[in-house]
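Next comes the sequence, and after it the predicted model I'd like to discuss.
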Amino acid sequence: MRGAGPTAGPAPQRPRPLAVLALTPLLRYVVARHCVPSGTPRRSGCDACGTAISLARPWPALGPRARCGGCGARVGAPPAAVEVTVVAAIALLLLAGPPTGELAATAWWLAFAVPLTFVDVAVHRLPDRLTLPAAAGTWLLLGIAALAGAGAAPWWRATAAGLGLAFFFAATTLLLGARGFGIGDAKLALGAGALLGWYGWTVPLLGLLLALTLSGLVALVLLVTRRAAWSSHLPFGPYLVLGTLGALLLVW
C-alpha cells in the first residue's frame, strides 16, 4: 500500500486588482491639496469651514461622497469621479495585458496622471510635485524592464522620445507665449513620451495626434455651444493623458 505523498499547501492568492481602489483616498487627497491657483499654498482644509483634510482621518472628505465632515461642502474632485476613473484604468490595463515591465511603468504614470487630470481641469495647472515624479518613475521602471530582458534599444528610444515630446511643448510656450502649450504640459509629456517611445518612433506622434484631435473636437463643441470663446484657455493635460492611453491601446 502506497503511502500518501506530501499534501500540497494552498496556492498563494494573487492580489485582487480592485484592491487598488484602497488608494483612491490618497488620490483624492492629492487632488484636494493641489486644486488651488498657481502661487497659492496647497489646501489643507475645507474652504468653507476650515475642517482639516488629512489622510489620518480620510472619511468622509476623501471618500466617494467627497463631502466635508464639518459642514458637508464638497471637497476636491466630484463625488465618485476618482473611483470611476481608477476602475476604468484598472480595466484598461487588465484587458490590454501588457508585459509586466511596461505594466508597472504605465501604472506608475497613471497614478499621477489621474490626479493631474482633475487638477488641470479645475485650475489649469500641472504641478511639478506630480509631473516630475511621474516622469522619473516611468523612466526608471522602463529601465528596469530593459535590464530584465527587453534590451537597451527601447529604453534609449523611450528616453529620446520623452525629451523630444517635452521639447516640442516647451518650444511652443517659448515661441507663442500664452497661445502655446504650458510648461506643465511639457513636463507631463516627459513620462507620456517615454511610455510611447518604448514601442517605436511613430507611436509618440500617434499619441500627440490623438490628443490634438480630441482637444480640437472638444474646443469646437464648446465654441458652437458658446461655452467658450476663441480667446478661452483650455487645459491640454487631460487630452494628453487620453491620447497617450489611446496610442498605447493600439500597440498593446
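In hand now; what should we look at? Since the model is a prediction, treat every value here as computed from it, not as a measurement.

C-alpha from now on. contacts and neighbour counts both.
Will do.

As a check, name the ranges of all helices in this protein.
If you assign secondary structure with DSSP state H, the helices in the chain sit at 24-34, 81-96, 100-123, 128-145, 152-176, 183-197, 202-224, 237-251.

Highest mean neighbour count out of those?
Comparing the helices of the chain by mean neighbour count (mean count of other C-alpha atoms under 10 Å), helix 183-197 ranks first with a mean of 28.

And here is the other one:
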Amino acid sequence: MMYSFLPGYWAGLATTTGQWQLLAQAAITAAGIFAIAAVIALIGTLAAGDIKLFLAIGLLTGWFSWLLLVYALVMAYVLAIPHAGVLLARRRRTPGADTHLPFGPYLVAATLLVTVAAITL
C-alpha cells in the first residue's frame, strides 16, 4: 500500500535528481519517528496501525525537512483537541461511555495540511 509506495517513489526521485541526501533524510526521519512510536506503543497508548502511519508520515515529511514532521505532529494534536473535549464531556456525563480517540485521521489531515503548505510556500 502506501508504505511500500513512498520508499520506491523517493528512491526513484533521488535517482533521477541526484538528491540522495534528501532520501537519507527521509529514511532517517522515518526510522526515528518509527522508533519513538514503537516505544510509545509499548507503553500502551498507540496501536499498530498508528505506528505504521507514523512511518509513512515520517517518509513523506522527512523528504522536505525533519522539522515538518514536528509541525505535522503538533498540528494533529491541535486538530484533535475539539474531539478530545467532546469525549471528556461525554465521559463526565456518562461514566461508562467509550472515550477512544481515533488519532489516525488527525495525523493524515495534519500531514497533508503541513506538506501542502510547505510545498506552496
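Structure received. Remember, predicted model here, so these are calculated numbers, not experimental data.

what TM-score comes out when they're superposed?
Once the chains are laid over each other, their TM-score by TM-score structural alignment, normalised by the length of the second structure reads 0.85; 116 aligned residues with a C-alpha RMSD of 2.0 Å.

Quick check: which of the helices of the first structure is nearest to residue 231 of the first structure?
Ranking these by proximity to residue 231 of the first structure (C-alpha to C-alpha) places helix 202-224 first, at 10.4 Å.

Show me what the closest one is packed against.
Here helix 202-224 of the first structure touches helix 183-197, helix 237-251, going by 3 or more C-alpha pairs under 8 Å, 6 or more residues apart in numbering; DSSP states H and E.

related to what we said a few turns ago, switch the helices of the first structure over to CSV; also include distance to residue 231 of the first structure.
Putting the helices of the first structure into CSV (distance: least, C-alpha to C-alpha, whole Å) gives the following:
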stretch, distance to residue 231 of the first structure
helix 24-34, 25
helix 81-96, 29
helix 100-123, 17
helix 128-145, 26
helix 152-176, 14
helix 183-197, 19
helix 202-224, 10
helix 237-251, 18
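
With distance to residue 108 of the first structure added, can I get the helices and strands packed on helix 202-224 of the first structure in TSV?
Formatted as TSV, the entries for those read as follows, by distance: least, C-alpha to C-alpha, whole Å:
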stretch	distance to residue 108 of the first structure
helix 183-197	10
helix 237-251	13
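
These: which one's closest to residue 210 of the first structure?
Among these, helix 237-251 comes nearest to residue 210 of the first structure, with 4.8 Å by C-alpha to C-alpha.

average gap between the closest one and the second structure?
Mean deviation of helix 237-251 of the first structure relative to the second structure after superposition (mean C-alpha distance after the TM-score superposition for the first structure): 0.9 Å.

Let me know the angle separating that helix from helix 100-123.
Regarding helix 237-251 of the first structure and helix 100-123, their directions subtend 160 degrees when assessed with axes from the mean of the first three to the mean of the last three C-alpha atoms, to 10 degrees.

any idea what residue 206 of the first structure aligns with in the second structure?
Using TM-score structural alignment as the criterion, the counterpart of residue 206 of the first structure in the second structure is residue 71.

Tell me the spacing between that match and residue 97 of the second structure.
The gap separating residue 71 of the second structure from residue 97 of the second structure is 32 Å, by C-alpha to C-alpha, to the nearest Å.

what does residue 114 of the second structure give?
Following C-alpha to C-alpha, the distance that separates residue 114 of the second structure from residue 97 of the second structure is 33 Å.

who's in contact with the alignment partner in the first structure of residue 5 of the second structure?
Structural alignment (TM-score structural alignment) places residue 5 of the second structure against residue 137 in the first structure. The contact partners of residue 137 of the first structure, by C-alpha atoms under 8 Å, 6 or more residues apart in numbering, come to 105, 108-109.

Adding distance to residue 120 of the first structure, write these out as a markdown table.
Putting the contacts of residue 137 of the first structure into a markdown table (distance: C-alpha to C-alpha, whole Å) gives the following:
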| residue | distance to residue 120 of the first structure |
| --- | --- |
| 105 | 22 |
| 108 | 19 |
| 109 | 16 |
